[in-house]
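[1] Prediction below, plus the sequence it came from.
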Amino acid sequence: MTTLRLEGISASHPRTPVLHDIDLTVASGTTTAVLGPSGCGKTTLLRVVAGFMRPDAGTVRLGDEVVAGPGTWVPPERRGFGYVAQEGNLFPHLDVAANISYGLPRAERRGHARVAELLEVVGLPADLGRRRPDQLSGGQQQRVALARSLARRPRIVLLDEPFSALDPELRVATRDAVATALRHEQATVVLVTHDHAEALSFADQVAVMHGGRLVQVGAPSEVYTTPSDRRSAVSLGEACFLPGVLEDGAVRCALGRLTAPGASGSGPCEVVLRPEQLVLGPVAPGTAHGVVTRTEYFGHDALVELRLDGDGAPVLRARLTGTSPPVAGEAVSVTVRGDAHLLAAPAAG
């Protein structure tokens, strides 16, 4: 296992800056998901780590070794990483066993012991080793690609949106199998993705990227519940934004007086709430209330859009469980479960 450290990484394509002063540490044996929209620099960052691209500035360290930095450049084949691309990129003319063992020392290729071990690790039956890639499902191909990347016991495993081409159900099953395999191998992993659910469920650490910069890095629960700004909040899922006023350690907004732990000072601020924090019920005295404008029902839960009463009142979205969500036109009360998070708090004092 190896710790990955990026220090002050900047990189550009010809005449176009892409990465700006990136600092990131991926602890040995952990998984970090780099999350952001298309074009924000995620894949470029992965290419810099892999050695497919030289940074303009900064240092890449694998453990105690500098592999990229001023006056230092270690080529990709000597960095000891495993790489899984979006499409898997298996060799079509080789069977599964040959794909996995490609690049192993000849003795290990002949014995097939490592191949059998890896097929078991990624949750595939041993008899799949004789099949060609075109005889496998998309999920099976991605598991074989992961097995191939793990075959040489790499220091770092790099995953470039490896599940995005799969249908939703297969994506979840394949993601779970891959996560289990990586934990078994105690691998140090960097995943790039634009899927917030994937990042939050797959990783020990999430790094949110926008415009070639990391805007927030932290544990999944931390970045979700306490986003650093609007970009980070929206990247991680549905969010409700409300203007508020901070006073006496709490914030007043259209939903009433909400607790805001750690907030200090007084004055205007912006509040962010997640849809699952909004609790809807029958209209009752002393609560905020509004009218449902639309309901999206998904079976396991529903997203309910509502407009609060009053001129210029905001439109909010609440996430509800249960089989009978309110319908358009229904009047409801709105209360808040848990604490509010302030995106723009007034200065202390």
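    Received, thanks. Residues are numbered from 1 along each chain as shown.

[2] hey, let's count contacts and neighbours off CA atoms from now on
    Fine.

[3] which residues of the stretch 151-300 of the chain fall in helices?
    For the stretch 151-300 of the chain, applying DSSP state H, counting those that start in this stretch gives helices covering 168-184, 196-202, 220-225, 230-235.

[4] and the first one, what does it pack onto?
    Contact analysis of helix 168-184 by 3 or more CA pairs under 8 Å, 6 or more residues apart in numbering; DSSP states H and E lists helix 113-121, helix 138-150 as its packing neighbours.

[5] what's the most buried one of these?
    helix 138-150 (a mean of 25; mean count of other CA atoms under 10 Å).

[6] now residue 111: how far from residue 100?
    13 Å (CA to CA, to the nearest Å).

[7] which of these two has more neighbours?
    residue 100 (29 against 10; other CA atoms under 10 Å).

[8] The more buried one touches residue 116, doesn't it?
    No. If you go by CA atoms under 8 Å, residue 100 and residue 116 don't touch, sitting 9.7 Å apart.

[9] between the helices and strands packed on helix 168-184, which one is nearest to residue 32?
    Of all the helices and strands packed on helix 168-184, it is helix 138-150 that lies closest to residue 32, at 16.6 Å by CA to CA.

[10] what helices or strands is the closest one leaning on?
    Applying 3+ CA pairs under 8 Å, 6+ apart, one finds that helix 138-150 contacts strand 81-84, helix 96-101, helix 113-121, helix 168-184.

[11] A further structure is provided below for comparison with the first:
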Amino acid sequence: MVEGSVAVTVPADGRSSAGWSVRVAAVGRTRAGERVLDGFDLTVAVGEIVAIVGPSGCGATTALRVIAGLERADTGTVSIADGLSTAAVFAHTAVPRFGRVGEAVAIVSRRAGHPDPDARARELCGLLGLSDPEAATHRLARGDRRRVLLARALASEARILLLDDPLDGLQNYERAVLRDRLVEHLRDRRITAVWVTRETSEAAAVADRIAVMVRGRIAASGSPEDLFRHMGDPAVAAVLGPVSTVPGIVEDVTVDVWGQDVPLAEAGPDGHCEVIVRPDQVVLVGPTEPGVDAVVQETRFLGNMRLTQVRAQDGSVVQIEHSVEDRVAPQAPVRIALATSAVTVRPLG
């Protein structure tokens, strides 16, 4: 049995007449005196891929386990649309210890009623990069065990997949290849997925919508582009990546930052504010260009770019992503500016 699977009849086209596959409302869950989920709400449309990201301990895995029926919610409701089956892959889901890879996948396909389970198993092994279906499952490396778990979940022909960090244990290149293959398969078959990940870049690459989870509830959700462009909540911004705040003054639909008039992502009240900026929104500029003087505090080489931290003349500390060709040294004077079409601000006072 695939962990979290529900044996129900699936409509021929995999559609739900309700338009949604999963609906979670006001779910609360307390464990050992700690409130793990606190008003957790989530609705996932048919065929939609929703990625949940959040800091360690935010409750994302618990939310997934509640949706899968592996933990009981103290309050609230969890609804799965009629006729839709689920399959789940969790971090500690075990691969069958005895037998062969192909057999481990084919047995699930057979239970799902596939007319040729062995052929389906070979297809899924090829899709997910399991080059040797005859390999013994108990000898598999960690990354290949994850591939087998994913293959078994797909073999169940479930219309809803609940995935807890499904690419964990894979190297970067393998992870990217498997991610793209898996997402293509989900989209081709209009399979709904709730995908928990610690990597915001992975969430942005796979999801139609990202849900940011903070302290047991969804703090913000939207398309990847919308979320990264509108980071008004500092807690949400911190989840989506390193951010800095710099002083600014809002006037009408622009904000004055370092002598630059920058459009606002969302209109706000006039007056002093904090501007939330990501490292990719700040650039090094020439000494006579608009911006502000700064001093380099530290710089790191990250392979395809450098990440440099500077202290601006106004006292704000910001990080900058820039080309490896732009070499700077600690204590060196530089000039920085905002290079973005719109920013998010937080009013002061």
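    Received the coordinates, thanks. Since this is a predicted model, take the numbers as computed values, not measurements.

[12] what's the TM-score here?
    Scored against TM-score structural alignment, normalised by the length of the first structure, the superposed chains reach a TM-score of 0.86; 330 aligned residues with a CA RMSD of 2.4 Å.

[13] any idea what sits nearest residue 317 of the second structure, other than its immediate chain neighbours?
    Excluding the flanking residues, the one nearest residue 317 of the second structure by CA to CA, 6 or more residues apart in numbering is residue 311, at 4.5 Å.

[14] Out of the helices and strands packed on helix 138-150 of the first structure, which one sits most buried?
    Across these, averaging neighbours per residue (mean count of other CA under 10 Å) puts helix 96-101 on top, at a mean of 25.

[15] What is the neighbour count of the residue nearest to residue 317 of the second structure?
    Other residues close to residue 311 of the second structure by other CA under 10 Å number 19.

[16] buried set for stretch 265-283 of the first structure?
    Using 16 or more other CA atoms under 10 Å as the test for burial, stretch 265-283 of the first structure gives 266, 268-278, 280, 283.

[17] In TSV: those, plus distance to residue 43 of the first structure.
    Formatted as TSV, these follow (distance: CA to CA, whole Å):
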residue	distance to residue 43 of the first structure
266	42
268	39
269	35
270	32
271	32
272	30
273	30
274	29
275	31
276	32
277	34
278	36
280	41
283	49
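
[18] Which one of the residues you listed is nearest to residue 155 of the first structure?
    Within those, the smallest distance to residue 155 of the first structure is 37.4 Å, found for residue 274 (CA to CA).

[19] Thought residue 240 was touching that closest one, still the case?
    Yes. With contact defined as CA under 8 Å, residue 274 of the first structure and residue 240 form a contacting pair (6.0 Å).

[20] quick one: contacts for the most centrally placed residue in the first structure?
    Closest to where the C-alpha atoms of the first structure average out (CA atoms, centre = their mean) is residue 199, at 2.0 Å. Taking CA atoms under 8 Å, 6 or more residues apart in numbering, we find residue 199 of the first structure in contact with 33, 34, 35, 193, 206, 220.

[21] farthest pair in those residues?
    Longest distance between any two of those is 14.0 Å, between 193 and 220; criterion CA to CA.

[22] Out of the helices of the stretch 151-300 of the first structure, the one nearest residue 335 of the first structure is which?
    Once these are compared by CA to CA, helix 220-225 is nearest, at 17.7 Å.

[23] and the corresponding residue of the first structure for residue 120 of the second structure, what is it in contact with?
    Residue pairing (TM-score structural alignment): residue 120 of the second structure is matched to residue 114 of the first structure. Applying CA under 8 Å, 6+ apart to residue 114 of the first structure gives the contacts 101, 108, 151.

[24] lining up those with the second structure, which overlap?
    Of the contacts of residue 114 of the first structure, the ones still in contact in the second structure (both residues aligned by TM-score structural alignment, their matches' CA atoms under 8 Å) are 101, 108, 151.
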